[in-house]
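Chemist: Quick one, what's the 3D model for this:
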Amino acid sequence: MRAAVFTEPGPVDVLKIVEREMPPVGPGEVRVRIVLSAVNPTDTGTRAGRGVPDGVQPPRVPDQDGSGVVDEIGEGVTGLQPGDRVWVWDAGYGRADGTLQEYVTMPRRQVVRMNDDVPFEVGADLGIPALTAHRCLTVASDGPDRLAPGALAGRTVLVAGGAGAVGNAAIQLAKWAGATVLTTVSSKEKADLASAAGADAVINYREEDLAARVRELAPGGANVIVEVNTDNLEADIDAIAPGGNIAIYVGGKFSVPSFKAMLKNVSLDFVLTYTTTDAEKDAAVAAVAEAVNAGAFRVGEQAGLPIVRFGFEQAGDAHAAVEQHVTGKVVIEISEG
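Modeler: Sure thing, here's the model as predicted:
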């Protein structure tokens, strides 16, 4: 089978497509024929040598997320059969074998069945973006542990960067859970995408005062803020409701206007989906799977997240596109659906 491998970290040209043996299937494992491998910023970071540390050294096959078809199941596996359409998560975290190959063998827990009418493009967009979004929406101490219809009813959620993959997922999941969703963007084109995702109101932070606009739309302020840029924290604290939560899923050093935050009893939480607890991850996977199978999670330009496709031989170009902050979800076509 073909696999894209890097033997040392570096720029995109360290990725080489090679022939490898078909991975065996042990007890409790599932082998998946990958149709689409998705590329996230942490995937390019791992390839470049600056990703999330997991103790695994090259040679490695990158990419955490993907969708495909069950090829073979191991002893003791239940709930899946060969031919089932599935999505996978954290394929390359703590393991040398991600989804940028024709077949990958994974523990049963990390292979999630999806309905036959769910496009592979949807399945490839889950994993890191959707599971990150779920944790950001549930991390508040007074929030639900697991999203479901009505779980965020009566709450206002502000999603920073609504045209990104995590932002898009947060908008769709929050709407499915019953929240009023506001979001921020930097251009008219991205505003159109965020609206297509289902946001109730879109704020162009380059042209509008964020806090003033949030207070106009939600006089009490936002109960939950999903934040991708720590430079926004001062405005976030102005915009948040008393007792509200800001969930931050981006790294970097920053300062906090702590007295303003204290006055509102604001809480800040930091989210990295790789290192959430098993219970938190299981809740996220179950909720995302339910939303997907209910038709509440979509992709494509009509859903606010354009799909940017690359062939297997263009794996390096796909990684470069993510590093260049292309708008949309980058996927690599590995095999026929």
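Chemist: C-alpha only now, for contacts and for neighbours.
Modeler: Will do.
Chemist: ok, Ala140 touching Asn245?
Modeler: Yes. Assessed by CA atoms under 8 Å, Ala140 is found in contact with Asn245 at 5.7 Å.
Chemist: who's more crowded, the two?
Modeler: Shown here are Ala140 and Asn245; by other CA atoms under 10 Å, Asn245 has more neighbours (29 against 20).
Chemist: Contacts for the helix or strand hosting the more buried one, please.
Modeler: Applying DSSP states H and E as the criterion places Asn245 in strand 240-248. Under the criterion CA atoms under 8 Å, 6 or more residues apart in numbering, residues 136-137, 139-140, 220-230, 236, 264-271 lie in contact with strand 240-248.
Chemist: Go through those and flag which are in helices.
Modeler: Counted as lying in helices by DSSP state H, out of these, are Cys136, Leu137, Asp236, Lys264.
Chemist: From those, pick the one nearest Met22.
Modeler: Of all these, Cys136 has the smallest distance to Met22: 37.1 Å, by CA to CA.
Chemist: separation between the closest one and Gly311?
Modeler: 32 Å (CA to CA, to the nearest Å).
Chemist: Neighbour count for the two, which is higher?
Modeler: In this view Cys136 and Gly311 are compared by other CA under 10 Å, and Cys136 has more residues nearby, 27 against 15.
Chemist: Here is the second sequence; please produce its structure so I can put it next to the first one:
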Amino acid sequence: MKAAIYRRTGPAADVLSVEDVETPEPGPGQVRVRITGSGINPTDWKTRTGLTGQDPATFQIPHQDGVGVVDAVGEGVDAGRVGERVWLYLAAFGNPYGTAAEYSVVHADLAVPLPGDAPDDLGACLGVPAVTAAHCLLVRGEGREALRGRTVLVAGGAGAVGHYAIELAKHAGARVVTTVSSEEKAELARAAGADLVVNYREPGVVERIQEFTDRADRVVEVALGANLELDLALSGAGTVIAVYANEPDDPVIPTRRLMVANTSISYVLLYGVPADELRAAVAWTGDAAGAGALSPLPVTRYGLDEIVAAHEAVEQGAIGKVILTP
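Modeler: Have a look, this model is predicted:
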């Protein structure tokens, strides 16, 4: 099969290549998926550069997320899964066979059924962004049902996680406020279903949001240091600020203000989420996709041979989703 590979970390143009490699066979508990689309996330290029880990032991086919069709199963997996359309998440976590290839082999639980009428683009967009969004909304909570009638603040509503946080929260019956940095991004957030969209670069952000709601029950936060004053202005007893991304400098945490407000901060990194909580987030994502509540992001498509350009586009902050088509 053809696959994008790197054997050491570094800049995309220096370490990524497309090669013919042996097609893997699924082992016990695994499925093999013929990949029709491979979604690229920031975590993929950060891992490839070495920011989040070491060089691969042998080789690494990158990308955690993807979509495709199960074409073979290993021992202990229902043979009826052959031919099933699936979306993948965390495919390259502890596994050299990520989704930037014609085939990927993963544990069967990491290949989630995709509804028959859902487009491939949706399947390639889910994975890390949607499951992260689901976990941010569920962490320290009482389940998705508890979001009904509550108010959710989503920072960066045009980003991949922000997009799915809006759609999942609306699917659960919450009111959603989101912040963006441009009118182009505001249109994306409105299309996702946000009730109020505010450009954080304009004056009076807090006042505009407070005209809509006096507090947020849940904050899905992409930049804690930059947004902490806004988050605190909208926090109250029971507010949870779920932070899923880091910044170059660690923010100073105002413990007393958080204590007085009875507000908590929860940090979310999908790779370390407890198994039962991860299953809950995946299940909610799958249910919402099946109900037609989730939509693909705007897609920029590259061929497998364009892997370097695709990675560089994501590094440079491409809006929407970059998808590699093997």
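Chemist: follow-up on the earlier one: nearest to Thr183 of the first structure among the ones in helices among the contacts of strand 240-248 of the first structure?
Modeler: The closest of those to Thr183 of the first structure turns out to be Asp236 (CA to CA; 11.9 Å).
Chemist: Correct me if wrong: the closest one contacts Ala211.
Modeler: Yes. Using CA under 8 Å, Asp236 of the first structure is in contact with Ala211, at 7.1 Å.
Chemist: Between these two, which has more neighbouring residues?
Modeler: Applying other CA under 10 Å to Asp236 of the first structure and Ala211 shows that Asp236 carries more neighbours, namely 25 against 19.
Chemist: Identify the residue of the second structure aligned to that one.
Modeler: Here Asp236 of the first structure is matched to Asp231 in the second structure, going by TM-score structural alignment.
Chemist: Return the residues in contact with that match.
Modeler: Val219, Ile241.
Chemist: quick one, longest helix in the first structure?
Modeler: For the first structure, the helix with the greatest residue count under DSSP H is helix 278-293.
Chemist: how much does the next helix or strand after that one stray from the second structure?
Modeler: Heading C-terminal from helix 278-293 of the first structure, the first helix or strand you meet, by DSSP H and E, is strand 307-311. Once the two models are superposed, strand 307-311 of the first structure sits on average 0.9 Å from its counterpart in the second structure (mean CA distance after the TM-score superposition for the first structure).
Chemist: Show me where the stretch 151-300 of the first structure has its strands.
Modeler: Per DSSP state E, counting those that start in this stretch, the stretch 151-300 of the first structure carries strands over the ranges 156-160, 180-185, 201-204, 222-227, 240-248, 267-270.
Chemist: Make JSON lines out of these and add distance to Gln101 of the first structure.
Modeler: Formatted as JSON lines, these follow (distance: least, CA to CA, whole Å):
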{"stretch": "strand 156-160", "distance to Gln101 of the first structure": "33"}
{"stretch": "strand 180-185", "distance to Gln101 of the first structure": "34"}
{"stretch": "strand 201-204", "distance to Gln101 of the first structure": "38"}
{"stretch": "strand 222-227", "distance to Gln101 of the first structure": "32"}
{"stretch": "strand 240-248", "distance to Gln101 of the first structure": "32"}
{"stretch": "strand 267-270", "distance to Gln101 of the first structure": "32"}
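Chemist: what does Trp151 of the second structure align to in the first structure?
Modeler: Trp isn't right for residue 151 of the second structure; it's Thr. Under TM-score structural alignment, Thr151 of the second structure pairs with Thr156 in the first structure.
Chemist: burial count for that match?
Modeler: Neighbour number of Thr156 of the first structure under other CA under 10 Å is 25.
Chemist: And Gln324 of the first structure, by the same measure?
Modeler: Gln324 of the first structure has 9 neighbours, counted by other CA under 10 Å.
Chemist: Spit out the contact partners of whichever residue in the second structure pairs up with Leu173 of the first structure.
Modeler: Aligned by TM-score structural alignment, Leu173 of the first structure pairs with Leu168 of the second structure. Taking CA under 8 Å, 6+ apart as the criterion, Leu168 of the second structure is in contact with Ala133, Ala134, Thr285, Ala288, Ala293, Leu294.
Chemist: For the second structure, which segments count as helices?
Modeler: 12-15, 42-49, 120-125, 128-138, 160-171, 183-192, 205-212, 224-233, 255-261, 275-290, 307-315.
Chemist: CSV for these, including distance to Val86 of the second structure?
Modeler: Converted to CSV, the helices of the second structure look like this (distance: least, CA to CA, whole Å):
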stretch, distance to Val86 of the second structure
helix 12-15, 28
helix 42-49, 20
helix 120-125, 7
helix 128-138, 15
helix 160-171, 18
helix 183-192, 23
helix 205-212, 39
helix 224-233, 34
helix 255-261, 42
helix 275-290, 10
helix 307-315, 23
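Chemist: To Ala100 of the second structure, which of those helices lies closest?
Modeler: With respect to Ala100 of the second structure, and counting by CA to CA, the nearest of the helices of the second structure is helix 307-315 at 8.3 Å.
Chemist: thinking again about what came up before, what's the closest of the helices of the second structure to Val82 of the second structure?
Modeler: Val82 of the second structure lies closest to helix 120-125 among these, at 17.3 Å (CA to CA).
Chemist: Run the chain-centre distance for that closest one.
Modeler: Remark: helix 120-125 of the second structure is offset 12 Å from the chain centroid, using CA atoms, centre = their mean, to the nearest Å.
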